[in-house]
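[1] Let me see the structure of the following:
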Amino acid sequence: MTKFVRGEVPKTRPFQFADLAELLLLVGDYDELSHGDLEAVITQGVPDSDPDEKSDNTDHAVEVNAREQRYIKGCFNHLTYRVNAFDDIYPFEMDQEVLVKKASISQQNYVYLFLLGCSRLGSFNDLKFRQVCAHLFVEIAAQALKKLMSANSKIWIFDANSDDRRSHFTTNLQESLRILAREMSERHDEMVVIQQEPSGDGGLDIVGIHQFPDKGRGYLVFLGQCAAQKDGWPKKTLEPRRLNTIFNFSHQPYNLNFIPVLYRNITGAWVNEVYTADCVIVDRLRIVKTIYQNGEGLSLKVFQKVKSCVDKMASFSG
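    Now for the predicted structure:
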């Protein structure tokens, strides 16, 4: 039986607590969410690490309740931020601090819901489905990157199992790296290339290149890593930089990290700017805003996959 596993209740991290609240509406655990409902979620769920509670076990029940109310208020403040930040893209409505899912879901709403699900894929207890979602997230990231580049730029998915690897590059990583060097108009270190395992993607998920119509060295290059996960993505922010040992870049390519997480506080700033060093974070907000910046959206083929995944997410029981 497919099941949505709540797991840890991230009450001390408003951006993740808000995700859990939205997902509980998506999977149908609740028809609406109020302050009282989130109190029940905290009580029933697996607690996260709250240093206040660990260090103050003798707190009076009233003080503990006051702390829980602050966490719930923080969650609702983040949900309110989302209502304003995403506007029509947001698939939920807030009325008197009660959150409900919209009765009619648009294409933009579906994309938001898919990214929401990808931000907590571990809660869906179907490994094959999680893998499908992770691969689809890379496709969406590639379409977002395409919107950031000129119309005649080339975008490839470099993931080992992608169609682009089979058709344009090869399934052999070493040969793919040689081809990539030519596409970027850069030089590679053959000694380092042959040290690589023939399988895998070398820490690179998507590539975007604007190729100039001349023989000069060095094109405009975007290297992207995609991380459809709740917590582990900061470890991937600098993975494309490892390619500096393989390619003798004439200049540093743009390093992009695509994440489905809405990694923001209620002001719209990053939760922790340490993880934005030497890379451009493209989170949920930037992905959907980029995809719909000209009102075009996803290709029909990709959107149909998105809708199918979201419909399946909604079928998981809590």
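
[2] only C-alpha atoms for contact and neighbour calcs from this point on.
    Will do.

[3] which is the next helix or strand following the helix of greatest length in the chain?
    In the chain, taking DSSP state H as the definition, the longest helix is helix 61-86. Next along the chain after helix 61-86, taking DSSP states H and E as the criterion, comes strand 92-94.

[4] helices and strands around the next helix or strand after that next one, which ones?
    Using DSSP H and E, the helix or strand that follows strand 92-94 in sequence is strand 99-101. Here strand 99-101 touches helix 14-26, strand 32-33, strand 92-94, going by 3 or more Cα pairs under 8 Å, 6 or more residues apart in numbering; DSSP states H and E.

[5] Quick one: closest of these to Phe129.
    Closest approach to Phe129 among the helices and strands packed on strand 99-101 (Cα to Cα): helix 14-26, 16.4 Å.

[6] State the helix or strand in which Glu139 lies.
    Counting by DSSP H and E, Glu139 is part of helix 127-148.

[7] buried residues in that helix?
    Neighbour counts over helix 127-148 (16 or more other Cα atoms under 10 Å) mark 130, 133-147 as buried.

[8] Next: stretch 282-301.
    For stretch 282-301, a neighbour-count test (16+ other Cα under 10 Å) marks Val282, Asp283, Arg284, Leu285, Arg286, Ile287, Val288, Lys289, Thr290, Ile291, Gly297, Leu298 as buried.

[9] One more sequence to fold, the one below, so I can look at both together:
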Amino acid sequence: MTSMISFNIGELQVGTPHLMADLAELLLLLDFNGRKTIHRNELLSIISQEAKSVETIDADLLDEAREHDAESHDSLERKIDFIWSQLEFRESTLGDAYPYIVDGDELIMLDTLTDMQKIYCFLTCCSRLRSFSAFSHLGSINQIWAKYFTFLCKEAAKALAPAGKRTSVRIFDVGSPDRAIYYGSDLRLALTTLGRDLGVISKNDANCNQTSSGDGGFDIIVDYGFDDCLTSNYGILGQCGAQETEWPTKTLESHSYNLRHYFHTNYDLPAVMFTPVFYKQSNGRWVNERHTNAVLLLDRQRILNLILDMSLEKSITHSPWFIKYEISLSQMHYSIY
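    Sure thing, here's the model as predicted:
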């Protein structure tokens, strides 16, 4: 796909342990120091370089800045403590799906990874796509891996779908194989098919015909048709957000009230939000409960659980798109700056 990949650490979310834990894991995945281990002091050094810059210190205030060095160091140490607690929580709750070992002050990556551990690493990459920079004839690696994340979410959604031959799980997102083959690339035609599958009462032609492009805010569609020619089939509306901090703005895009813009329905279909972010504090609670309002939030841990429950890990890691992801990761030269 490409011969060069750069990993730009960029802005650090120092006060956000679950995101800083991702950074520590990615640095090991990318073999940033030539070892499969990172000491907490190495992470402290990276944070310290971000926390202050010599160029920004006024010469007249240099003495005062030095007086606060000890206090600043203590503050950073506390932040590292929170990050380490997050890593320890992940190890204890994820079990065999976690590809790392927390050994005292060191985070160690396993030499050989299982299928579930490979999927964990893929999700971690998707949670910080802004740091990756590479291009191929297919486009940017950020866009390609975001599309692959949607493929993964489709597999995970199968665990939520009713069992049976009348159930279908498809990707409604633009550019997906399902959109091209089943729904059609033209949004107007795609919405017609979607409305039929969900058994809507009627279609708002004026709104459905406004544009031929886009996905209307829906990425994953689960539908169960009863084949009785009546209204109101069962369905799930899903949205995928392969973003580090911006995904909460997308949580309501797939909510059923957005379906009302296009259709008249009898009831509100359940909505799910997929994020590759491990969105839990070290005490097991959500980082921000508000972002779970009105949707079923499926973060990294929950996605892994869905995949594991359906025993889909091997089929996922052997799929063409996942193999392409692994090849692109293993054959690239890393430049971390």
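
[10] which one in the second structure is aligned with Leu115 of the first structure?
    Using TM-score structural alignment, the partner of Leu115 of the first structure in the second structure is Leu123.

[11] Would you confirm that that match contacts Pro276?
    Yes - using Cα atoms under 8 Å, Leu123 of the second structure is in contact with Pro276, at 5.1 Å.

[12] neighbour-wise, which of the two wins?
    Pro276 (28 against 25; other Cα atoms under 10 Å).

[13] which residues sit in contact with that one?
    Taking Cα atoms under 8 Å, 6 or more residues apart in numbering, we find Pro276 of the second structure in contact with Leu123, Thr124, Cys126, Ser127, Gly241, Ala242, Gln243, Asp299, Arg300.

[14] re earlier: ok, the match of Leu115 of the first structure to Ala97 of the second structure distance?
    Using Cα to Cα, to the nearest Å, one obtains 12 Å as the distance from Leu123 of the second structure to Ala97 of the second structure.

[15] same check, this time on Ser176 of the second structure
    Relative to Ala97 of the second structure, and taking Cα to Cα, Ser176 of the second structure is found at 28 Å.

[16] ok so, going back, and which of the buried residues of helix 127-148 of the first structure is nearest Asp29 of the first structure?
    Distances from Asp29 of the first structure to those, taken by Cα to Cα, are shortest for Arg130, at 20.1 Å.

[17] What does the closest one correspond to in the second structure?
    So, by TM-score structural alignment, Arg130 of the first structure is matched to Asn142.

[18] and if you look at Asn84 of the first structure?
    Asn84 of the first structure maps onto Ser92 in the second structure, by TM-score structural alignment.

[19] List the residues that contact that match.
    So Ser92 of the second structure contacts nothing (Cα under 8 Å, 6+ apart).

[20] just to revisit the earlier point, what do Leu123 and Pro276 of the second structure both touch?
    Arg300.

[21] which one of Ser176 and Ala97 of the second structure has more residues nearby?
    Ala97 (22 against 18).

[22] Could you measure from that one over to Lys118 of the second structure?
    Distance of Ala97 of the second structure to Lys118 of the second structure, computed by Cα to Cα: 9 Å.

[23] Same question for Gly184 of the second structure.
    As defined by Cα to Cα, Gly184 of the second structure lies at a distance of 33 Å from Lys118 of the second structure.

[24] what's the answer for Gly225 of the second structure, then?
    For Gly225 of the second structure relative to Lys118 of the second structure (Cα to Cα), the value is 35 Å.

[25] Which strand in the second structure has the most residues?
    Counting by DSSP state E, the longest strand found in the second structure is strand 234-240.

[26] ok now that one, how far from the chain's centre?
    16 Å (Cα atoms, centre = their mean, to the nearest Å).

[27] residue range for that strand in the first structure?
    Going by TM-score structural alignment, strand 234-240 of the second structure lines up with residues 220-226 of the first structure.

[28] average gap between that stretch and the second structure?
    With mean Cα distance after the TM-score superposition for the first structure, stretch 220-226 of the first structure departs from the second structure by a mean of 0.7 Å once superposed.

[29] Tell me which residues are up against that stretch.
    With Cα under 8 Å, 6+ apart, stretch 220-226 of the first structure has contacts from 137-138, 141, 184, 203-211, 236-237, 239-240, 253-259.

[30] Is there a quick ChimeraX command that grabs whichever of the residues you listed are buried?
    The buried residues among the contacts of stretch 220-226 of the first structure can be selected in ChimeraX (16+ other Cα under 10 Å) with this line:
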select :137,138,141,184,203,204,205,206,207,208,209,210,211,236,237,239,240,253,254,255,256,257,258,259
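
[31] Just to be careful, could you list which of the contacts of stretch 220-226 of the first structure are in strands?
    Ile206, Val207, Gly208, Ile209, His210, Tyr254, Asn255, Leu256, Asn257, Phe258.

[32] distance of the fourth one from Trp156 of the first structure?
    Counting by Cα to Cα, the separation of Ile209 of the first structure from Trp156 of the first structure is 9 Å.

[33] overlap in contacts of these two?
    With Cα under 8 Å, 6+ apart, Ile209 of the first structure and Trp156 have no common neighbours.

[34] what ranges do the helices span in the stretch 151-300 of the second structure?
    For the stretch 151-300 of the second structure, applying DSSP state H, counting those that start in this stretch gives helices covering 177-178, 187-198, 205-208, 256-259, 300-309.
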